[in-house]
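Peer 1: Kindly generate the corresponding structure for this input.
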Amino acid sequence: MDSFTLNKAAGAVLMVLILTMGVGIVSDIIFHPTIPGQPGYEIVVEAAPDATSTVEAEPDAVPISELLLAASASEGANVAKKCTACHTFDEGGANKVGPALWDIVGRKPGGHEGFRYSSAMATYGEENPEWTYESLNNFLEAPKKYINGTSMGFAGLRRPEERADMIAYLREQSGAPKPLPAE
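Peer 2: This next block holds a predicted model:
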């Protein structure tokens, strides 16, 4: 290899290094990097209250008897649309995945003829003579929590007003609706 070729190769390497440095310097001039005072994100974790602090009591939940006074059965019919995949509401309606819900208020839990209930629901029915407004409210809030082991896969209705509307609708699905509970 002659010296001219060696000089060309060394010059090319030096030119690449100078261009790389130059691009870095020019980009620092054009783009001003902002360096944060404190790097990263601050994660705020709420401290657990200590035993000496006073904890405010949660307001008591409104009883279902009061909610039923303002409940709307027509709104409950809209809520009941969530249930129509598994239940019927008509008089003499057929059982589906779940039992027919005609005249459910006041009926024995786990006692609808022709439907095979889970053992948990059958046990609940042996301990409770009828579906009351309060028991329906508790069941509709979280079926699997209220009756542990029930085969009902519905997650529940979280809003108390929605449950009251649903219970008002269920109450109307009867030949002789049960009277509303006294306060």
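Peer 1: okay, CA-based contacts and neighbour counts for the rest of this
Peer 2: Noted.
Peer 1: quick one, helices of this structure?
Peer 2: Remark: helices assigned in the chain by DSSP state H are 3-30, 64-70, 73-80, 119-127, 133-141, 143-146, 160-172.
Peer 1: And those: which comes nearest residue 90?
Peer 2: Closest approach to residue 90 among the helices of the chain (Cα to Cα): helix 160-172, 10.6 Å.
Peer 1: Identify all contacting residues around the closest one.
Peer 2: For helix 160-172, contacts defined as Cα atoms under 8 Å, 6 or more residues apart in numbering pick out 64, 67-68, 71-77, 79-80, 101-105, 133, 136-137, 140-141, 157, 177-178.
Peer 1: Another sequence for comparison is provided below:
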Amino acid sequence: MKLHCLILAASMMIPAGVAFADGDPVAGAKVFKQCMACHTATEAKNKVGPTLQGIVGRPVASVADYKYSPAMTKFGEGKVWSEEELAAYLPKPKDLVPGTKMAFAGLKKPEDIANIIAYLKDPAAGGN
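Peer 2: A predicted model of the protein is given here:
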């Protein structure tokens, strides 16, 4: 029985990984419009939030000229913004990082998360 549960749990994790690879950067660019008041993805310019240019693969809380909240700095110790880490953060940022100064409530749809990650990986592919 334990083996069946383990196999089922493992099989449920596979589609989540596939979703990142299947994200649509053009659709992600549209979703990113919700983020544009506070972030940029196509230039190394901070706004209310740090630039997200090159975020996928970048250490968390590492933009040198941006003042992160103590909560984000602590959360980021030893972490990198991988696709999986972004997928965990984007649905409910304040749940993953209590005390973050990011006011955004989060993205609800898994396809929006996959699409925005695809866009953040390659903003030029989003048509910007």
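Peer 1: Could I get the TM-score for this pair?
Peer 2: In this superposition the chains share a TM-score of 0.82, using TM-score structural alignment, normalised by the length of the second structure; 116 aligned residues with a Cα RMSD of 2.1 Å.
Peer 1: thinking again about what came up before, determine which stretch of the helices of the first structure is the most buried.
Peer 2: helix 160-172 (a mean of 23; mean count of other Cα atoms under 10 Å).
Peer 1: That one: average distance to aligned residues in the second structure?
Peer 2: Once superposed with the second structure, the aligned residues differ from helix 160-172 of the first structure by a mean of 0.4 Å; criterion: mean Cα distance after the TM-score superposition for the first structure.
Peer 1: tell me, that helix lands on which residues of the second structure?
Peer 2: Counting by TM-score structural alignment, helix 160-172 of the first structure pairs with residues 110-122 of the second structure.
Peer 1: Return the distance of the matching stretch from the chain's centre.
Peer 2: Distance, stretch centre to chain centre, for stretch 110-122 of the second structure: 8 Å (Cα atoms, centre = their mean, to the nearest Å).
Peer 1: One more: stretch 127-147 of the first structure?
Peer 2: With Cα atoms, centre = their mean, you get 19 Å for stretch 127-147 of the first structure.
Peer 1: can you check stretch 47-64 of the second structure too?
Peer 2: Counting by Cα atoms, centre = their mean, stretch 47-64 of the second structure comes out at 11 Å from the chain centroid.
Peer 1: quick check: that stretch aligns to which part of the first structure?
Peer 2: Using TM-score structural alignment, the residues of the first structure aligned to stretch 47-64 of the second structure are 96-113.
Peer 1: what about the matching stretch, start to end distance?
Peer 2: Distance across stretch 96-113 of the first structure, first residue to last, is 13 Å (Cα to Cα, to the nearest Å).
Peer 1: What are the buried residues along that stretch?
Peer 2: Within stretch 96-113 of the first structure, the residues scored as buried using 16 or more other Cα atoms under 10 Å are 98-105, 107-112.
Peer 1: Serialize the residues you listed to TSV and add fields for distance to residue 23 of the first structure.
Peer 2: Formatted as TSV, the buried residues of stretch 96-113 of the first structure follow (distance: Cα to Cα, whole Å):
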residue	distance to residue 23 of the first structure
98	72
99	76
100	77
101	76
102	79
103	81
104	79
105	80
107	83
108	83
109	79
110	79
111	82
112	82
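Peer 1: Relative to residue 120 of the first structure, which of those is nearest.
Peer 2: Closest to residue 120 of the first structure out of those is residue 110 (9.1 Å), distances taken as Cα to Cα.
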